[in-house]
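Q: return a 3D structure for these sequence lines:
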Amino acid sequence: MAVKVGDTAPDFTLVSQSGATVSLGDFRGKKSVVLYFYPKDDTPGCTKESCEFRDRYDVFTTAGAEVIGVSADSPESHQKFAAKYQLPFTLLSDTGNQVRKLYGVPSTLGLLPGRVTYVIDTEGVVQHIFNSQFNFKGHIEESLKTLQAA
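A: Now for the predicted structure:
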């Protein structure tokens, strides 16, 4: 079952690029969360998307949101990726794709892990979902529109 707008976002705990454990529930009652699932660290599309989130990060934080990226890469891979591109936000390691499955993130052509962004409000409710493998900027623009309209 895929998560839909209006659903309570399923809680999870994963390891970040710093080795810390991060739970979605840590943000409930405090901040909105822009949770973006992406295929792989340091690939052209994922780098473009992550750098777009980086370049607009101050706008997200001003809107009261935290940006969190999730892929199946290891915490070490995330650490290198974040350092190389100076990513100021958390990257979580979903090595077994359990969280990807929990959210029902589809694959592209059955092979490539999907690229889906969820905007989750402070109460943990999904307010918007953007699913596009190739419209990298759309993930940022749609998320900001949703946050700024709240």
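
Q: switch to C-alpha atoms for all contacts and neighbour counts from now on
A: Will do.

Q: just the strands from this structure, written as ranges.
A: For the chain, the strands defined by DSSP state E cover 13-16, 21-23, 32-37, 65-71, 90-93, 107-108, 112-113, 116-120, 126-131.

Q: quick one more, to check against the first:
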Amino acid sequence: MKVGDKIPEFTLLDQDGKAFSSLSLIGKKNFVLFFYPQDSLPICIREACAFRDAYYDFVENNFEVFGVSSDSREVHKRFKKSYSLPYRLLSDEKAAVRELLQVPSMLFGLLPGRVTFVVDKEGVIRKIFNSAFSASSHVKEAIATIRG
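A: Next comes the predicted model:
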């Protein structure tokens, strides 16, 4: 995947077992998908909380935010509640969407990668940001993109 590509069609379940389809937002709303390795890792917690703390900026600019990892819906539900996350967490347990969007692994393939996609309401990818160890940079890059 690269900037300018259309986001492919996919469906994942969120922490409550509700289906999310990438096509459901096309023509309606911009969105940010941030892929992260695991709910319980400290850097992942910092990233999720950074998106939480900036959530109003995204909503104010007509963007929805979705966190994606391979954790189960049950783990996501606890994580969302523990950190008061206002956005949906999507469970990609089989890494099918991670593979579809070509999110690379990190640490010699031991951990799933940390990549953020900013997608406009037409479904066009406007930004792809890949940084394994800088959680706050994902939010900063996404906000800079949505503000144009």
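
Q: post the TM-score for the overlay when you can.
A: The TM-score (TM-score structural alignment, normalised by the length of the second structure) is 0.98; 147 aligned residues with a C-alpha RMSD of 0.6 Å.

Q: can you put the strands of the first structure in TSV and add distance to Glu142 of the first structure?
A: Output for the strands of the first structure, formatted as TSV (distance: least, C-alpha to C-alpha, whole Å):
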stretch	distance to Glu142 of the first structure
strand 13-16	25
strand 21-23	24
strand 32-37	11
strand 65-71	13
strand 90-93	20
strand 107-108	20
strand 112-113	20
strand 116-120	9
strand 126-131	7
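
Q: for those strands, give me CSV that also has mean neighbour count.
A: Shown next, in CSV, are the strands of the first structure (neighbours: other C-alpha atoms under 10 Å):
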stretch, mean neighbour count
strand 13-16, 19
strand 21-23, 14
strand 32-37, 25
strand 65-71, 23
strand 90-93, 26
strand 107-108, 14
strand 112-113, 16
strand 116-120, 26
strand 126-131, 20
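
Q: for His78 of the first structure, find the nearest of the ones you listed.
A: Among the strands of the first structure, the nearest to His78 of the first structure by C-alpha to C-alpha is strand 90-93 (6.2 Å).

Q: which residues in the second structure does that closest one align to?
A: Alignment of strand 90-93 of the first structure against the second structure: residues 88-91, by TM-score structural alignment.

Q: how close does the matching stretch sit to the first structure?
A: With mean C-alpha distance after the TM-score superposition for the first structure, stretch 88-91 of the second structure departs from the first structure by a mean of 0.5 Å once superposed.

Q: measure the residue lying farthest from the centre of the second structure to Pro8 of the second structure for me?
A: When distances are taken from the C-alpha mean of the second structure, Phe108 lies farthest, 21.9 Å away, according to C-alpha atoms, centre = their mean. Separation of Phe108 of the second structure from Pro8 of the second structure (C-alpha to C-alpha, to the nearest Å): 27 Å.

Q: ok, the nearest residue to Glu142 of the first structure once chain neighbours are set aside - contacts?
A: Distances taken as C-alpha to C-alpha, 6 or more residues apart in numbering put Phe130 closest to Glu142 of the first structure, at 7.0 Å, once the chain neighbours are dropped. Residues near Phe130 of the first structure by C-alpha atoms under 8 Å, 6 or more residues apart in numbering: Val116, Thr117, Tyr118, Gly138, His139, Glu142, Ser143.

Q: then Phe63 of the second structure?
A: Residues near Phe63 of the second structure by C-alpha under 8 Å, 6+ apart: Lys29, Asn30, Phe31, Val32.

Q: returning to what we had before: and the contacts of Phe130 of the first structure, which two are the farthest apart?
A: Farthest pair in these, by C-alpha to C-alpha: Tyr118 and Gly138, 12.3 Å.

Q: hmm, back to that, list the members of the contacts of Phe63 of the second structure that persist in the first structure.
A: Here is what carries over to the first structure from the contacts of Phe63 of the second structure, by both residues aligned by TM-score structural alignment, their matches' C-alpha atoms under 8 Å: Lys29, Asn30, Phe31, Val32.

Q: distance to Arg98 of the second structure added to these, as TSV?
A: Converted to TSV, these look like this (distance: C-alpha to C-alpha, whole Å):
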residue	distance to Arg98 of the second structure
Lys29	22
Asn30	20
Phe31	16
Val32	14
